[in-house]
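Colleague: Sequence first, then the predicted structure, then my questions.
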Amino acid sequence: MIPSSIKVRKSSRCIELGYGDDVYQLSFELLRVYSPSAEVRGHGVGNEVLQVGKKNVVLLSMEPAGNYALKLAFDDGHDSGLYDWQYLHHLCLNQDELWADYLQRLEDAGQSRETAAINFKAL
């Protein structure tokens, strides 16, 4: 389903997708951790790569990929996923369940949404 409107909401860190009378907001973080790229999805079921430390990720750019998708680029260097219309609609309709699943997977792995601090030890 092709959205009737697409807006980037930098202050609320989300993109807003309109489908007729329905409007959905997808956070930059959700979009990043559920990127359709092989880097995130892996190469087959069970090979997904848990994305950690993406709480403050910023969307740098969004551009059309033909007439079927959006190419998103994030400030952590990730820019390889093409978000086709069907996948974006899926994220909109299932974001609560997907978000809960993501948080559970982070907890199970002992990981965090927060960006990891780098510790430098004096030599």
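Modeller: It's in. Numbers count the residues shown, from 1 in each chain.
Colleague: drop to CA atoms for contacts and neighbour counts, all remaining ones
Modeller: OK.
Colleague: Quick one: end-to-end distance for stretch 31-48.
Modeller: Terminal residues of stretch 31-48 lie 15 Å apart, using CA to CA, to the nearest Å.
Colleague: ok, structure two:
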Amino acid sequence: MAGLKIGAPTPEALTVHGQSRVLEVVFSDGAAFRLPFELLRVYSPSAEVQGHGPGQEVLQTGKREVTLTALEPVGNYAVKPTFSDGHDSGIFSWDYLYELGRNQDALWAQYLQRLQEAGVDRDAPMPPKGGGHACGGH
């Protein structure tokens, strides 16, 4: 996980909008993003989602209705959300939140393309976790 880049924008406000399921983030450079909970969940920086290296990402499905049940600060550089599906191992640095906001449209298109290539729907249930590894991803 990347830390804070020197001189990078930092959040001035974070607002959880439960009903519309978005996290609104206003940064020090004036940029403001409304990040859907589903986007945050499917792009969680956790090993459970990202795997342990390139090409090991785990395609997330069934996250359309996911909500945030908690949002905890991590030092002065990140937040750790807890999602309604129990996922709570992703730490979102300010840099990563900014990148998600800035690239939201491209990331969403990439997600939809990955779903199509896998022949699954956004609302398909996640396959059972296998393996016995702590991250549950393999």
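Modeller: That came through, no problem. All values reported here derive from a predicted model rather than from experimental measurement.
Colleague: What TM-score do the two superposed chains give?
Modeller: Once superposed, chain against chain, the TM-score is 0.90 (TM-score structural alignment, normalised by the length of structure 1); 116 aligned residues with a CA RMSD of 1.0 Å.
Colleague: Which position in structure 2 pairs with residue 57 of structure 1?
Modeller: If you follow residue 57 of structure 1 across to structure 2 using TM-score structural alignment, you land on residue 66.
Colleague: typed the wrong thing, it's residue 113 of structure 1
Modeller: So residue 113 of structure 1 corresponds to residue 122, using TM-score structural alignment.
Colleague: picking up where we left off before, okay, now the closest residue to the match of residue 57 of structure 1 other than its chain neighbours: neighbour count?
Modeller: With sequence-adjacent residues excluded and distances taken as CA to CA, 6 or more residues apart in numbering, residue 66 of structure 2 is closest to residue 84, at 5.7 Å. The burial count assigned to residue 84 of structure 2 is 14, neighbours taken as other CA atoms under 10 Å.
Colleague: Residue 84 of structure 2 is in contact with residue 67, isn't it?
Modeller: Yes - if you go by CA atoms under 8 Å, residue 84 of structure 2 and residue 67 touch, sitting 5.2 Å apart.
Colleague: From residue 87 of structure 2, how far out is residue 109 of structure 2?
Modeller: Taking CA to CA, one finds residue 109 of structure 2 at 23 Å from residue 87 of structure 2.
Colleague: And the two? Which one has more around it.
Modeller: residue 87 (15 against 11).
Colleague: Aligned against structure 1, show me the partner of that one.
Modeller: Under TM-score structural alignment, residue 87 of structure 2 pairs with residue 78 in structure 1.
Colleague: Mean deviation, the longest helix anywhere in structure 2 versus structure 1?
Modeller: In structure 2, assigned by DSSP state H, the helix with the most residues is helix 104-118. Compared with structure 1 after the fit, helix 104-118 of structure 2 shows a mean deviation of 0.4 Å (mean CA distance after the TM-score superposition for structure 1).
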